[in-house]
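A.B. asks: What would the 3D arrangement of this be:
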Amino acid sequence: MNGLLAGIVPVFAMIALGWGLKVRGLLADDGWRAVERLTYFIFYPAFLVPAVWGADFSAGTAGPVALSTIGVSFVVAGLSLAARPVLPVSDPGFTSVFQGVIRWNGFVFLPVAGAVFGPSGLGTAAVAFGVLAPALNVICVLALAKWGAGQGGGWRLALRSLGRNPIIWACGVGAALNLSGLRPHPLMEGVFELMGPGAIALGLITAGAGLSFRYAAARPMLIVTVSVIKLLVLPVAMYFVCGWLGGDRTAQGIALLAGAAPGAAASYVLARQMGGDAPLMAGVVAFTTVASAATIPILLAAFRFL
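C.D. replies: Here you go, the predicted model:
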């Protein structure tokens, strides 16, 4: 248990470090944006390609994880749409609630999955994330196109971002190399080994730097409700559905972690682009990130992974 916690606690310590550095003004906003782009387009793909490339697809864990996470996310999305008429929020506010209950942060999910389940678990988690990320992007864009107060171009922006998403491309390239039977050259492995730790560290630091607590206290009950659904209901449902689909203990644990990951920082960007309630979205992302530092270990312990 202590060994696993030693892998989880540093993840949130790095997020806290990023937030502290941003508050202290170590870098200007332009500097943080440059670091974020470097991480997103260079380091993180270099981390994901070998993880997926080396994943054991024959173990049968990726399928149940991907199906359970997509299935539960779509059911929760459908229930959210059904509840729209009774929710006391504006149309743009609803889009932020909608994103808040289904989207999750890969920068937190993937390192924790690697710490708890090792390299094979990380590969499975990366495959599941590569499948789910574009699917959730599409349905969130649909919601924003209908209820957001956008200025036009939202679909073009969203589709362009999907096509250029380096995480999706990295997962696809890694899967193709895995299925091809090719093995990485030792020189290439050396490059990946150097860049991988940098991807994790910079990804978590920039995630922390992007947190904004300014709006978290404005609508506390709404944010807490969204967070409970996201951090507790979703992971438990994904765990049991994954088992029902034939997933083993490792697959169920990865599905649990996928649901337990905090809200995605990209949700705020999409809300801002397409006329969602960006302040509410920022509050949800900040609160779920902080709360998940407690809920992830609690869930892992409750289901006997710690």
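
A.B. asks: Going by C-alpha atoms from here, please, whenever you check contacts or count neighbours.
C.D. replies: OK.

A.B. asks: you'd agree residue 112 is up against residue 8?
C.D. replies: Yes - look at residue 112 against residue 8 with C-alpha atoms under 8 Å: they come within range, at 5.8 Å.

A.B. asks: The residue minimising distance to the centre of the chain: what's it in contact with?
C.D. replies: What sits nearest the mean C-alpha location of the chain, by C-alpha atoms, centre = their mean, is residue 105, with 2.1 Å. Residue 105 is in contact with 261-265, counting by C-alpha atoms under 8 Å, 6 or more residues apart in numbering.

A.B. asks: longest helix in the chain, by residue count?
C.D. replies: helix 106-147 (DSSP state H).

A.B. asks: Can you name the residues in contact with the next helix or strand after that one?
C.D. replies: Sequence order places helix 154-163 as the next helix or strand after helix 106-147, per DSSP states H and E. The contact list for helix 154-163 (C-alpha under 8 Å, 6+ apart) reads 134, 137, 141, 145, 168, 270, 273-274.

A.B. asks: Name the residues of helix 154-163 that are buried.
C.D. replies: By neighbour count on 16 or more other C-alpha atoms under 10 Å, the buried set for helix 154-163 is 154-155, 158, 162.

A.B. asks: got the contact list for the following helix or strand past that helix?
C.D. replies: Going down the chain from helix 154-163, the next helix or strand is helix 166-180, by DSSP H and E. Contacts with helix 166-180, where a contact means C-alpha under 8 Å, 6+ apart, come from 40-41, 44-46, 48-55, 126-127, 130-131, 133-134, 162, 183.

A.B. asks: here's the other one to compare against:
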Amino acid sequence: MLDVLTNDILPVFSMLALGFLLGRAGKVHRAEATAVNRIAFLVLQPALIFPLVNGLDWSAFRLDAIALYACCQAILFASAFFVAYRLLRRDMVEAWLLAMATIFVNTLLYIWPISFLIYGEKAATAVTGIVAWDATVTFAFFIVTTDLLVNRASSPMQSLRRVAANPVLIAIALGVLGNVATLPTPAPVLTAMEFAGAGAAPLTLFALGVILSGHSLMPTPTVITISSLKLLVFPALVWAALQVGQRPEDWNSLLLLCAAGPSGAMAFSLGVLHGVRTDQLAPVIIWTSTLSLFSLAFLA
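C.D. replies: Modelled structure (predicted):
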């Protein structure tokens, strides 16, 4: 457990911690981190997502396990949104992103690199399956719905133009199209994307740390509730769902590892991108990132 924590988990977590410390020390400012976050979101993440989606071997995945995981996401998201919006009285878009934080784990930027360090590419197939699901379906859903909620006054045509021009959605669509149609991607293009995509995770985590450093970490009722739903309820829900049916044990353990991960940085990135209030979302990211270190080390 200690080896996994020090050798595989903390090195990935260190970029978030470094950004947080430099932000608190005043060495890097929020405006700079916001610009970095925007570049990472709109430029580097598409370069990371396209090769992932384009090169997926869907036959290697246990779709029954991914479907159970997705059902757990839907159930908890609906419950968390009701709690945040109705009981905790948060603004609708803020409640939407807080609910997203309970089910959208930082799989692409956090769990995926950790699982590859620990298990290698072949052993981390289950994690790749969840990364593929979250990157193509869950993330796209939240990009579109958050944009529509923020711009409720826009006409349908304006909304369509905005959504259709989103680089992340374009990368997802092209990746799926290329995969389904088995269209070859030129090697120089893949090399360029691999080069650019390698910077997506560290830059996003670093920028996130800087931006988070300007927020209070006080565990308010909202922070405690959302963090508890993420760290306790979601893994328990996934564990219970995975008792249905038979599959290789490594799929169950690795999907549980995904569920136990911290709240995804993308909920916060979407909030920053759209100017949504993040003073409650920020501590959720910090607390879940910190408290999940030991549970991840134990489960891994």
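
A.B. asks: List the TM-score for the superposed pair.
C.D. replies: Laid over one another, the chains give 0.76 as their TM-score (TM-score structural alignment, normalised by the length of structure 2), with 291 aligned residues with a C-alpha RMSD of 3.8 Å.

A.B. asks: rewinding a little: can you give me the angle the longest helix of structure 1 makes with helix 154-163?
C.D. replies: Using axes from the mean of the first three to the mean of the last three C-alpha atoms, to 10 degrees, the inter-axis angle of helix 106-147 of structure 1 relative to helix 154-163 is 160 degrees.

A.B. asks: any idea of the angle helix 106-147 of structure 1 forms with helix 166-180?
C.D. replies: Using the same axes, to 10 degrees, helix 106-147 of structure 1 lies at 120 degrees relative to helix 166-180.

A.B. asks: ok, back up a step: Produce a ChimeraX select command limited to the buried residues of the contacts of helix 154-163 of structure 1.
C.D. replies: The buried residues among these can be selected in ChimeraX (16+ other C-alpha under 10 Å) with this line:
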select :134,137,141,145,168,270,273,274
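
A.B. asks: so which pair among the contacts of helix 154-163 of structure 1 is furthest apart in space?
C.D. replies: The most widely separated members of the contacts of helix 154-163 of structure 1, counting by C-alpha to C-alpha, are 145 and 168 (22.6 Å).

A.B. asks: average distance between the helix or strand encompassing residue 238 of structure 1 and structure 2?
C.D. replies: Here residue 238 of structure 1, judged by DSSP H and E, is contained in helix 234-244. In the superposition with structure 2, the average deviation recorded for helix 234-244 of structure 1 is 3.2 Å (mean C-alpha distance after the TM-score superposition for structure 1).

A.B. asks: now what about whichever helix or strand comes after that helix, what contacts it?
C.D. replies: Next helix or strand after helix 234-244 of structure 1 toward the C-terminus (DSSP H and E): helix 249-260. Contacts to helix 249-260 of structure 1, defined as C-alpha under 8 Å, 6+ apart, come from residues 61-62, 64-65, 68-69, 104, 109, 112-113, 117, 121, 124-125, 230-232, 234-236, 238-240, 242-243, 292, 295-296, 299-300, 305.

A.B. asks: Buried residues of helix 249-260 of structure 1, list them for me.
C.D. replies: Residues of helix 249-260 of structure 1 classed as buried by neighbour count (16+ other C-alpha under 10 Å): 250-260.

A.B. asks: Isn't residue 36 of structure 2 up against residue 205?
C.D. replies: No - applying C-alpha under 8 Å as the test, residue 36 of structure 2 and residue 205 come out as separate, 10.2 Å apart.

A.B. asks: Those two - which one has more neighbours?
C.D. replies: residue 205 (26 against 16; other C-alpha atoms under 10 Å).

A.B. asks: That one: what's it in contact with?
C.D. replies: 15-16, 19, 109, 265.

A.B. asks: Which of the helices or strands spans it?
C.D. replies: Using DSSP H and E, residue 205 of structure 2 falls in helix 200-212.

A.B. asks: any idea how far the closest residue in space to residue 120 of structure 1 that isn't next to it in sequence is from residue 102 of structure 1?
C.D. replies: For residue 120 of structure 1, ignoring the flanking residues on the chain, the nearest one in space by C-alpha to C-alpha, 6 or more residues apart in numbering is residue 55 at 5.4 Å. Remark: distance between residue 55 of structure 1 and residue 102 of structure 1 (C-alpha to C-alpha, to the nearest Å) = 26 Å.

A.B. asks: do the same with residue 170 of structure 1
C.D. replies: Using C-alpha to C-alpha, we find residue 170 of structure 1 at a distance of 22 Å from residue 102 of structure 1.

A.B. asks: out of those two, which sits in the busier spot?
C.D. replies: Using other C-alpha under 10 Å, the more surrounded residue of residue 170 of structure 1 and residue 102 is residue 102, with 28 against 25.

A.B. asks: Quick check: the more buried one vs residue 133 of structure 1, distance?
C.D. replies: For residue 102 of structure 1, the distance to residue 133 of structure 1 - C-alpha to C-alpha - is 10 Å.

A.B. asks: Over to residue 41 of structure 1?
C.D. replies: From residue 41 of structure 1 over to residue 133 of structure 1 the distance is 16 Å, taken as C-alpha to C-alpha.

A.B. asks: Neighbour count: the two, which is higher?
C.D. replies: For residue 41 of structure 1 and residue 133, the more surrounded residue by other C-alpha under 10 Å is residue 133, and the numbers stand at 19 against 15.

A.B. asks: Spatially, which residue comes closest to residue 134 of structure 2, not counting chain neighbours?
C.D. replies: Using C-alpha to C-alpha, 6+ apart, the closest residue to residue 134 of structure 2 is residue 104 (7.3 Å).

A.B. asks: Which single one of the contacts of residue 105 of structure 1 is nearest to residue 29 of structure 1?
C.D. replies: Nearest to residue 29 of structure 1 among these is residue 265, at 15.7 Å by C-alpha to C-alpha.

A.B. asks: Now the closest one: closest residue in space, sequence neighbours ignored.
C.D. replies: Closest residue in space to residue 265 of structure 1, ignoring its immediate chain neighbours: residue 285 at 6.3 Å, by C-alpha to C-alpha, 6+ apart.

A.B. asks: Done for today, thanks.
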